[in-house]
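*Asks:* coords please:
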Amino acid sequence: MAQSDVKARIGSVQNIRKITRAMEMVSAARLRKAEDRASSLRPYADALRRMTRQAAAAAGAGELQSQPVLRTHEQENTVGLVLVTADRGLAGAFNSQILRAGLNRAAELESEGKKVVFYASGRRGVSSLTFRNKELTGQYTGFTDAPKASNASDIADDLVAGFVDDKIDRVEVFYNSYVSPLVQEVRQETLLPLAAASVVGDDDAAEEPEEETTGPKAMVEYEPDDPAELLAELVPEFVQVSLLRALLESAASEHGARMTAMRNASENAADVIKNLTLAMNRARQADITQEIMEIVAGAEALN
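*Replies:* Next comes the predicted model:
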């Protein structure tokens, strides 16, 4: 390869490195804000989950069928899968692992004879599912890097309406849970029906600290008096807050994954520049050696 070609490649790689370093710094700045938003919502989401669990326990299994939003459908013929992805790529396996988990779950449900409809948050999820000819009942884009409560409310309204109207019999959500900039875990949660949701499951109960068996305990009073009526008001709020938490966790995971991916890209670009520089120096030395040999050969010919 000629020296001019190597120089051109070094220049292009240096330009790419500048872009990746700038994207890394932008993601690092946004990550801090996303972490704060996700962590600030967790106490409220946990408190709402505990309240919903207590009301469900007080209502009992029979009363859960008294309200359309609470009842469990006799047959789960149609399952809605909510995939929380990003509007942009360049974030490593952030989007692909959510799509892989959702598609694997869809294949599992379809093998059981059930129909699967998708709700996709983020352009990457929408485009990938559209490319695979999957049925998209809802698509939500333009906010994944900084989601708001109104965005979660839009998705929750569609899910609750579909469940109440018997268009879907079960709702599951897949999202990246933020652990650290290097680690994002794919989480799957059931939102509807309430009886199958993680809010009333053993897993959540195990996460809470054990209550003291002795001493005074708080007495819970419900307004309205019927816990089932209270649940009918709590469930849409529970779905909305659960989705908002998923969106915020996903946003933090996105920025962390992109920061890590861009850092790795910058380091790889530095290695490429180093190797190309060595190759250019070897080519220059070879040219100089060739010129010296030609000069010496010409001098010997004159003598």
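*Asks:* Every contact and neighbour count from this point should use C-alpha atoms.
*Replies:* Will do.
*Asks:* Need the residues that contact the strand or helix carrying residue 100.
*Replies:* In this structure, residue 100 is located in helix 94-111 according to DSSP states H and E. Residues outside helix 94-111 that contact it (C-alpha atoms under 8 Å, 6 or more residues apart in numbering) are 81, 83-86, 89, 115-116, 124-125, 174-176, 184, 186, 253-254, 257.
*Asks:* Which strands or helices does the helix or strand that it is followed by pack on?
*Replies:* Next helix or strand after helix 94-111 toward the C-terminus (DSSP H and E): strand 115-121. In terms of contacts (3 or more C-alpha pairs under 8 Å, 6 or more residues apart in numbering; DSSP states H and E), strand 115-121 is packed against strand 78-84, helix 94-111, strand 136-140.
*Asks:* For residue 239, which of these is the nearest?
*Replies:* Among these, the nearest to residue 239 by C-alpha to C-alpha is strand 78-84 (12.0 Å).
*Asks:* Tell me what angle that closest one forms with helix 94-111.
*Replies:* Here strand 78-84 runs at an angle of 170 degrees relative to helix 94-111 (axes from the mean of the first three to the mean of the last three C-alpha atoms, to 10 degrees).
*Asks:* contact partners of strand 78-84?
*Replies:* 98-99, 102, 106, 114-122, 125, 167-176, 246-247, 250.
*Asks:* Show the buried residues in the residues you listed.
*Replies:* The neighbour-count test (16 or more other C-alpha atoms under 10 Å) marks 98-99, 102, 106, 114-122, 125, 167-176, 246-247, 250 as buried among the contacts of strand 78-84.
*Asks:* Can you spell out which helices and strands pack onto the helix ranked longest in the chain?
*Replies:* Looking across the chain with DSSP state H, the single longest helix is helix 227-302. Helix 227-302 sits against helix 3-63, strand 78-84, helix 94-111, helix 149-164, strand 170-180, strand 183-192, with contacts defined as 3+ C-alpha pairs under 8 Å, 6+ apart.
*Asks:* now for those, which one comes closest to residue 266?
*Replies:* Once the helices and strands packed on helix 227-302 are compared by C-alpha to C-alpha, helix 3-63 is nearest, at 5.2 Å.
*Asks:* Hey, what's the angle from that closest one to strand 170-180? Just curious.
*Replies:* Angle of helix 3-63 versus strand 170-180, following the same axes, to 10 degrees, is 130 degrees.
*Asks:* To check against the first, give me the structure of this:
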Amino acid sequence: MGKNPMKKKVNKWIKKGKDPRSAHWQAALEATLKLFGPDLEPGRLIPMGPLEDEDLVVFEKALAVVDLSPNVSAAFIPPLLAGKLTPPDTVEELHRISKDAPSYQILISRPGKEIRILSAEISEHATRPGVDLFQSGAFLGNYDFENQSVCLEHLNKIIRAHVWKAEGWTREDHVAYTLNWFEKVTCLNSATVAVEKDFSFFHSPTLIKSNQIDAMFTLMTEDLLKRGKDETDPFGQAVLSMENLKQEGREAPLAAQIIEDGMLQQLNLMRTLDLVKFSDFTNAQSEKFKRGFSETVRYLEGQLA
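*Replies:* Below is the predicted model:
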């Protein structure tokens, strides 16, 4: 049998003069992310395992500030698992929380020829909440903060500086990034979710050769198409229920009505959070909005019905 690839990588790093402690710890972090791999989604912060109520509070705080480019994967690790992911005692500078305190960690990997790992401890119980960075078996540096609040306040800037991919975005990347942002806005019912407006087509419609109103309907369409296939989402459940009733030969709600209800919920959210200033629309924009609404309903009806 061949040598363990991770062990081979560690030996290579050490031969190049990297500190064995940081080399082994990066390997452990990479192995953890590989283990989580099937559950991770590029561009999204994904919780590993079920969350207790107290875990959900921390996750939502992190979700609001962790802004990822579409090629980057991130894992939110609650205490049940994070307690097992502890640096060895020989690496004192990496210890951020006592072993008996609930640890909340975020692991982010930036792909490339040499994977970069960002490891963050964001527990309010941490003695040193902050971020550690690793690449090629080397400990690149860290950021220490006085408490959880300050750590979260700076976390997105660190992510942006060290693991974001800012070049070579495709149209699909801009769509995925913007959709991820809107999903977080919807989940948290908040307009303060972190976003790089120069990369979001909702904020910068020219990224997809569009305009404000068309971009808004594009976002709504992408959101409902995705939710329509999700059996855990109320909109998806309504679509599935309609399909089941039709198959059983029973009277079902009109697809157009289900879609209109979903779109009105989206528009109400945008209005409530002041994401779109509908009151500032000109007469021409209002007419364009009406046409866009009807066209989107018809399109989604063809896709979901």
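*Asks:* Any idea what the TM-score comes out to?
*Replies:* Superposed pair, TM-score by TM-score structural alignment, normalised by the length of the first structure: 0.26. Supporting alignment: 131 aligned residues with a C-alpha RMSD of 6.2 Å.
*Asks:* returning to that earlier point: check which residues of the helix holding residue 100 of the first structure are buried.
*Replies:* In terms of neighbour count (16+ other C-alpha under 10 Å), helix 94-111 of the first structure has its buried residues at 94, 95, 96, 97, 98, 99, 101, 102, 103, 105, 106, 109.
*Asks:* Same list (these) but as CSV, adding distance to residue 58 of the first structure.
*Replies:* Output for the buried residues of helix 94-111 of the first structure, formatted as CSV (distance: C-alpha to C-alpha, whole Å):
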residue, distance to residue 58 of the first structure
94, 40
95, 40
96, 41
97, 39
98, 36
99, 38
101, 35
102, 34
103, 37
105, 33
106, 34
109, 32
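*Asks:* Tell me the one of those residues nearest residue 279 of the first structure?
*Replies:* Here the nearest of the buried residues of helix 94-111 of the first structure to residue 279 of the first structure, counting by C-alpha to C-alpha, is residue 94; it sits at 35.3 Å.
*Asks:* Burial-wise, tell me which of the helices and strands packed on helix 227-302 of the first structure comes out on top.
*Replies:* Highest mean neighbour count among these (mean count of other C-alpha atoms under 10 Å): strand 78-84, with a mean of 25.
*Asks:* just the angle between that one and helix 227-302, please?
*Replies:* Put simply, strand 78-84 of the first structure runs at 50 degrees to helix 227-302, going by the same axes, to 10 degrees.
*Asks:* Show me how far strand 78-84 of the first structure is from its chain's centre.
*Replies:* Counting by C-alpha atoms, centre = their mean, to the nearest Å, strand 78-84 of the first structure is centred 14 Å from the centre of its parent chain.
*Asks:* what's the angle from that strand to strand 115-121?
*Replies:* Strand 78-84 of the first structure and strand 115-121 meet at an angle of 20 degrees, taking the same axes, to 10 degrees as the criterion.
*Asks:* tell me, how many neighbours does the nearest residue to residue 16 of the first structure once chain neighbours are set aside end up with?
*Replies:* Excluding its sequence neighbours, the residue lying closest to residue 16 of the first structure (C-alpha to C-alpha, 6 or more residues apart in numbering) is residue 269, at 7.6 Å. Per other C-alpha atoms under 10 Å, the neighbour tally for residue 269 of the first structure reads 20.
*Asks:* related to what we said a few turns ago, need the helices and strands packed on strand 115-121 of the first structure in CSV (columns: distance to residue 20 of the first structure).
*Replies:* As requested, these are exported to CSV (distance: least, C-alpha to C-alpha, whole Å):
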stretch, distance to residue 20 of the first structure
strand 78-84, 25
helix 94-111, 17
strand 136-140, 27
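*Asks:* So for residue 160 of the first structure, which of the ones you listed sits nearest?
*Replies:* Smallest distance to residue 160 of the first structure across those (C-alpha to C-alpha): 11.0 Å, for strand 78-84.
*Asks:* now that closest one and strand 183-192, what's the angle there?
*Replies:* Going by the same axes, to 10 degrees, strand 78-84 of the first structure is angled at 150 degrees with respect to strand 183-192.
*Asks:* does residue 109 of the second structure sit in a helix, a strand or a coil?
*Replies:* Applying DSSP: H, G, I helix; E, B strand; the rest coil to residue 109 of the second structure yields a three-state assignment of strand.
*Asks:* Please read the previous query as pertaining to residue 74 of the second structure.
*Replies:* Going by three-state DSSP: residue 74 of the second structure is strand.
*Asks:* was I right about it contacting residue 46?
*Replies:* Yes. Between residue 74 of the second structure and residue 46 a contact is recorded at 6.3 Å, counting by C-alpha atoms under 8 Å.
*Asks:* Settle it for me: which of the two has more neighbours?
*Replies:* Between residue 74 of the second structure and residue 46, counted using other C-alpha under 10 Å, the more crowded position is residue 74 (28 against 19).
*Asks:* so what's that one closest to, chain neighbours aside?
*Replies:* Among residues not flanking residue 74 of the second structure along the chain, residue 108 sits closest, at 4.3 Å (C-alpha to C-alpha, 6+ apart).
*Asks:* And for that neighbour, the neighbour number?
*Replies:* When counting by other C-alpha under 10 Å, one arrives at 24 neighbours for residue 108 of the second structure.
*Asks:* what separates it from residue 262 of the second structure, distance-wise?
*Replies:* 33 Å (C-alpha to C-alpha, to the nearest Å).
*Asks:* Out of the buried residues of helix 94-111 of the first structure, flag the one nearest to residue 284 of the first structure.
*Replies:* Within the buried residues of helix 94-111 of the first structure, distances to residue 284 of the first structure taken as C-alpha to C-alpha reach their minimum at residue 94, with 43.1 Å.
*Asks:* and that closest one, how far is that from residue 5 of the first structure?
*Replies:* Per C-alpha to C-alpha, residue 94 of the first structure is found 35 Å from residue 5 of the first structure.
*Asks:* now residue 249 of the first structure
*Replies:* Look at residue 249 of the first structure and residue 5 of the first structure: by C-alpha to C-alpha, they are 45 Å apart.
*Asks:* Centre of the chain to the helix holding residue 100 of the first structure, how far?
*Replies:* 13 Å.
*Asks:* now swap in stretch 239-257 of the first structure and tell me
*Replies:* Distance, stretch centre to chain centre, for stretch 239-257 of the first structure: 7 Å (C-alpha atoms, centre = their mean).
*Asks:* how about the strand or helix carrying residue 140 of the second structure: buried residues?
*Replies:* Using DSSP H and E, residue 140 of the second structure sits within strand 138-144. Residues 138, 139, 142, 144 are the ones in strand 138-144 of the second structure that count as buried (16+ other C-alpha under 10 Å).
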